[in-house]
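1. give me a 3D structure for the following:
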Amino acid sequence: MARSPSKIHVLHVDDDPMFLDLAATFLERTDEAFEVTTVEDASTALESLETGPYDCVVSDYDMPEMDGLELLRAVRRVDPDLPFVLFTGRGSEEVASEAISAGVTEYMQKDTNGDQFLVLANRVRNAVERHRAETSLDEVESRYRQMLQTSPSPVVLFDGDATIDYANEAAAEMVGAVSPADLVGQSVEAFVHPESRALVGERLQTVLEDREPVPTVEQRYVGPDGEDAYALIATAPVVYDGKEGGQAVLSDVTDLREMERELLTERTFVDQLLDTLDDAFYHLDMDGEVVRVNVRAQEMSGHDREELLGCCVSELFETEDGPFGEAVETALREGEVRLRAELVTDGGDRVPLTLRHHRLVGPSGDPLGVVGFGRTDGGTD
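-> Reported below is the predicted structural model:
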């Protein structure tokens, strides 16, 4: 039979059929959620547990062939956590002690008080609800562990002392460890670059003591072979295996930072190269606004770099052949254009120039703007 989450399926075992009927009647009248199945011996009870799921077993102690404690031990071998209530007319400290050692959930003695079934119903419901909550939590934690294990992002869990409790394969690979087990037991700060430890300490305090997440931040860490590396780290408080701690999800950006440094070096080199030209140089975007200039362009125009950047190029040049913007559009359409124009300087002077405009394209072939060169020698090259 399928277990209904709104029902509490009870298997009641007792060799007294009249007591079984009485108990089942009281339990089902006490709480409509109860559905009670009765069996008169332990062997039949074990067979019933194999054929259908139950939320709780209620068993007498003194039964032929197999007593309640033996049944309890047999059930525990199959399901260590299934709620089991020993409801017996033969009570003793010795029986109670053995039952507790065997993992009984509740221990009750039968009496003649009509309230005994109300007490039994309450204990059964409490035991079942507690077991369901723990099972649900176990399932959530199991899914959480599976998610961590399969996550392509490095993830580390640490306890209240910032000691690593868990690391996934991606985290081990990130720091050059042979396996995640090599990280367990080590301090989080052992992998932080000395220059970042003060910041990390503040973030850990917020997570572990204030129980608040902290914003994602870039930090230096000790990478494989001890070299400097960089990661984006998101840190938040978590409860793992019943303990309060924290979780850090990392994204290695070392290659990205290295690429940025290389691009910056390349841009610096290009800027220096452009600044050695005798020609004025400018880079225009698709709208004809200046996005890059060299020193010669600044000297010719009398404007500094900040004044030129973002300026519409039509404001800087005048031609006899119509609006200067048409020369930009022609270059975008045809790929190259040469023309004569006058550069209007900051002081209002006009400097005759020979200009060359070339279309700038990206890797996909789409136009990115125009680059222009201007010289004052009156030539056409």
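
2. going by C-alpha atoms from here, please, whenever you check contacts or count neighbours.
-> Will do.

3. got a list of what the closest residue to residue 62 other than its chain neighbours touches?
-> Leaving out its chain neighbours, the residue that sits closest to residue 62 by C-alpha to C-alpha, 6 or more residues apart in numbering is residue 68, at 6.5 Å. Going by C-alpha atoms under 8 Å, 6 or more residues apart in numbering, residue 68 touches 42, 59, 60, 61, 62, 86.

4. quick check: residue 68 vs residue 221, distance?
-> Distance, residue 68 to residue 221, using C-alpha to C-alpha, to the nearest Å: 59 Å.

5. where do the helices sit along the chain?
-> Counting by DSSP state H, the segments of the chain that form helices are 17-30, 42-51, 68-78, 93-102, 116-150, 169-175, 197-208, 254-275, 295-301, 305-308, 325-334.

6. now for the fifth one, which elements pack on it?
-> Contact analysis of helix 116-150 by 3 or more C-alpha pairs under 8 Å, 6 or more residues apart in numbering; DSSP states H and E lists helix 17-30 as its packing neighbours.

7. buried ones in the helix it packs on?
-> Neighbour-count burial for helix 17-30 flags 20, 23, 24, 26, 27 (criterion: 16 or more other C-alpha atoms under 10 Å).

8. so it versus helix 116-150, what angle?
-> Interaxial angle of helix 17-30 relative to helix 116-150 (axes from the mean of the first three to the mean of the last three C-alpha atoms, to 10 degrees): 70 degrees.

9. packing partners for helix 17-30?
-> Under the contact definition 3+ C-alpha pairs under 8 Å, 6+ apart, helix 17-30 sits against strand 34-39, helix 116-150.

10. got the contact list for the closest residue to residue 293 other than its chain neighbours?
-> In space, and not counting its chain neighbours, residue 293 is closest to residue 282: 4.4 Å by C-alpha to C-alpha, 6+ apart. Counting by C-alpha under 8 Å, 6+ apart, residue 282 makes contact with 290, 291, 292, 293, 294, 297, 371, 372, 373.

11. to compare with the earlier structure, here is another sequence to fold:
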Amino acid sequence: MSDGIRVLHVDDDPDFGELTAILLERVDARFTVETVSSADEGLARFTTERFDCLVSDYDMPEKTGIDFLEAVHEAYPDFPFILFTGKGSEEIASDAISAGVTDYLQKGSGTDHYSLLANRISNAVSRHRAEKAEQWMHELGEKSDDVLWMFTSDWEELLFVNSAYERVWGQTTTSLHRRPETFFDGIHPEDRPRVKAAMDDLAKGDSIEVEYRVNEREQYSRWVWARGHPITDDDGTVVRVTGFTRDVTDRKEREEERRATVEFLRNLSDVTTDPTLTVREKIDQLLAQGCEKLDSPYGIVTAIEFDGEQPDSNHGTQTVVVSHGSHERIHPGQSCSLSKAYCRETIEQDDLLTVHDVRATDWERTSADERFGFGSYIGGKLLVDDELYGTLCFASQTPRDRPFTDAQKTFVKLVSKWVSYEVEHELTRSDDDDATLKTRLGGD
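-> Now for the predicted structure:
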């Protein structure tokens, strides 16, 4: 410990107090010892100045050393206090311990006991500073969203971790203290070799940065960024490793969104500008790509006809024009009433209709649910000359764990617009009527 230690010594014998100060400062150069001759004076100095330890005689006029101890601990219950007295007895020792004395030492002849006193003071101050540092660390840690941690250099003993660990890792701090290696078990298996290499580098004395996935309970969907630094002793040997781990899931998801959007746009451009493909082939490829990228096995283009002249989502027919995926009720040419189709909900929306878990909606046990049994769905309208032509949708019979991403929604919107344009273009440039176009697009 390189910091100085200020000691306040209280003894009703000024000469003895002065001698004690001289000898303590001679034993340990870190010590600065102030002396006073009464408990009241000691209390006044203690409350207005900074000290690291109190040393007090027991038998003094007006107030004993234990009276002084009780007054100090009333405001500062853990402050280092050593009773250094020439009047020793089991009763005094017992009273001092009951009052919370840090240490108890009897005065003796000669100077050897001053070395012992200096050692007791140093140990008491070291413990108190360590306890305060740990308390401050805990207080700071509980105000941080980052996981703050400290291990021994061999990673076998956890010295500190804050409660943010429980939220990020999905494990309790109690289990981590009991078995420090469990934090490694919470890392994605594919990332463990990389993290282990970083841990080894940190133990050798290198600062590290590493990103990886954690939290088995959440299927390792959380991304974290960790920075670690070694702590060395005076010889340069690594004795502890410390650092923080930050949840960067939102950033990683934004990065993935940008990457996925660029990829979607590139694929859309590649398909739609390929001069060797027919419109039907382009639609087939886009549906196949959409099913893959949306993790939805069914991709469908439908046409919708209303029973009357005015659009009414409760009275009309949905006909499958093009489809991807094997579903007994989703083949080109198959029709059903709008009242039994999810498209009825789609055409009533101004934007896309997205449902990542049908169980959380009122769709269950409806006619559409009984006919198709979808667990998730995303769909948009196809407009020709600003009038409803049909829908483009992707679906799965399995609910999704998470909502559709912005990149996935963008893909569906762009494909919907492109299909709308191509249908309008085909109707304009050919002599086909709507029924003929449906047959041509839906044919093998």
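
12. what's the TM between chain one and chain two?
-> Superposed pair, TM-score by TM-score structural alignment, normalised by the length of structure 1: 0.50. Supporting alignment: 254 aligned residues with a C-alpha RMSD of 4.7 Å.

13. and the helices and strands packed on helix 17-30 of structure 1, which is most packed in?
-> Counting by mean count of other C-alpha atoms under 10 Å, strand 34-39 has the highest mean neighbour count of the helices and strands packed on helix 17-30 of structure 1, with a mean of 19.

14. name the residues that touch that one?
-> Contacts of strand 34-39 of structure 1 with the rest of the structure, by C-alpha under 8 Å, 6+ apart, involve 7-15, 20-21, 24, 27-28, 45.

15. residue 223 of structure 1 and residue 174 touch, don't they?
-> Yes - using C-alpha atoms under 8 Å, residue 223 of structure 1 is in contact with residue 174, at 6.8 Å.

16. buried ones in stretch 242-257 of structure 2?
-> Within stretch 242-257 of structure 2, judged by 16+ other C-alpha under 10 Å, the buried ones are 242, 243, 244, 245, 246, 247, 248, 257.

17. hmm, I was thinking of stretch 38-58 of structure 2
-> For stretch 38-58 of structure 2, the neighbour count (16+ other C-alpha under 10 Å) marks 38-40, 42-43, 45-46, 51-58 as buried.

18. returning to what we had before: closest to residue 150 of structure 2 among the buried residues of stretch 242-257 of structure 2?
-> residue 242 (4.2 Å; C-alpha to C-alpha).

19. wait, what's in contact with the closest one?
-> Residue 242 of structure 2 neighbours (C-alpha under 8 Å, 6+ apart): 148, 149, 150, 151, 228, 229, 230, 231.

20. what range in structure 1 matches stretch 368-384 of structure 2?
-> Across structure 1, nothing matches stretch 368-384 of structure 2 (TM-score structural alignment).

21. an error on my part: the question was meant for stretch 54-74 of structure 2.
-> Counting by TM-score structural alignment, stretch 54-74 of structure 2 lines up with residues 57-77 of structure 1.

22. and that stretch, what's buried?
-> Buried residues in stretch 57-77 of structure 1, counted by 16+ other C-alpha under 10 Å: 57-63, 67-69, 71-73, 75-76.

23. on that earlier part again, so which of the helices of structure 1 gets nearest residue 227 of structure 1?
-> helix 169-175 (9.7 Å).

24. tell me the buried residues in that closest one?
-> Buried residues in helix 169-175 of structure 1 (16+ other C-alpha under 10 Å): 169, 170, 171, 172, 174, 175.

25. now, the contacts of residue 68 of structure 1 that are in strands?
-> Residues of the contacts of residue 68 of structure 1 located in strands (DSSP state E): 59, 86.

26. of the contacts of residue 68 of structure 1, closest to residue 126 of structure 1?
-> Relative to residue 126 of structure 1, the closest of those is residue 86; by C-alpha to C-alpha it sits at 14.9 Å.

27. map that closest one across to structure 2 for me.
-> In structure 2, the residue matched to residue 86 of structure 1 (TM-score structural alignment) is residue 83.

28. counting neighbours, what do you get for its match?
-> Counted by other C-alpha atoms under 10 Å, the residues lying close to residue 83 of structure 2 total 26.

29. contact partners for it?
-> Counting by C-alpha under 8 Å, 6+ apart, residue 83 of structure 2 touches 55, 56, 57, 58, 65, 96, 101, 103, 104, 105.

30. mind doing that once more with 6 Å?
-> 55, 56, 57, 104 (C-alpha atoms under 6 Å, 6 or more residues apart in numbering).

31. tell me the contacts of the counterpart of the last one in structure 1?
-> Aligned against structure 1 by TM-score structural alignment, residue 104 of structure 2 finds its counterpart in residue 107. Taking C-alpha under 6 Å, 6+ apart as the contact definition, residue 107 of structure 1 lies against 85, 86.

32. hmm, try it at 8 Å
-> 85, 86, 87, 96, 99.

33. what count of nearby residues applies to the alignment partner in structure 2 of residue 263 of structure 1?
-> Mapped onto structure 2 by TM-score structural alignment, residue 263 of structure 1 lines up with residue 262. Close neighbours of residue 262 of structure 2, defined as other C-alpha under 10 Å, add up to 13.

34. cool, residue 351 of structure 1 as well?
-> Residue 351 of structure 1: 15 surrounding residues under other C-alpha under 10 Å.

35. then the one 5 residues further on?
-> Other residues within reach of residue 356 of structure 1 by the criterion other C-alpha under 10 Å amount to 21.

36. and the gap between the residue nearest the centre of structure 1 and residue 151 of structure 1?
-> The C-alpha lying nearest the average C-alpha coordinate of structure 1 belongs to residue 249 (C-alpha atoms, centre = their mean; 5.8 Å). Using C-alpha to C-alpha, residue 249 of structure 1 is found at 10 Å from residue 151 of structure 1.

37. please apply the same query to residue 83 of structure 1.
-> Residue 83 of structure 1 is 35 Å from residue 151 of structure 1, by C-alpha to C-alpha.

38. more neighbours, the two?
-> Set residue 83 of structure 1 next to residue 151 and count neighbours by other C-alpha under 10 Å: residue 83 wins out with 27 against 15.

39. leaving out chain neighbours, which residue sits closest to that one?
-> Nearest one to residue 83 of structure 1, counting by C-alpha to C-alpha, 6+ apart, is residue 56 at 4.8 Å.

40. cool, residue 238 of structure 2 as well?
-> In space, residue 238 of structure 2 is closest to residue 232, 4.2 Å off (C-alpha to C-alpha, 6+ apart).
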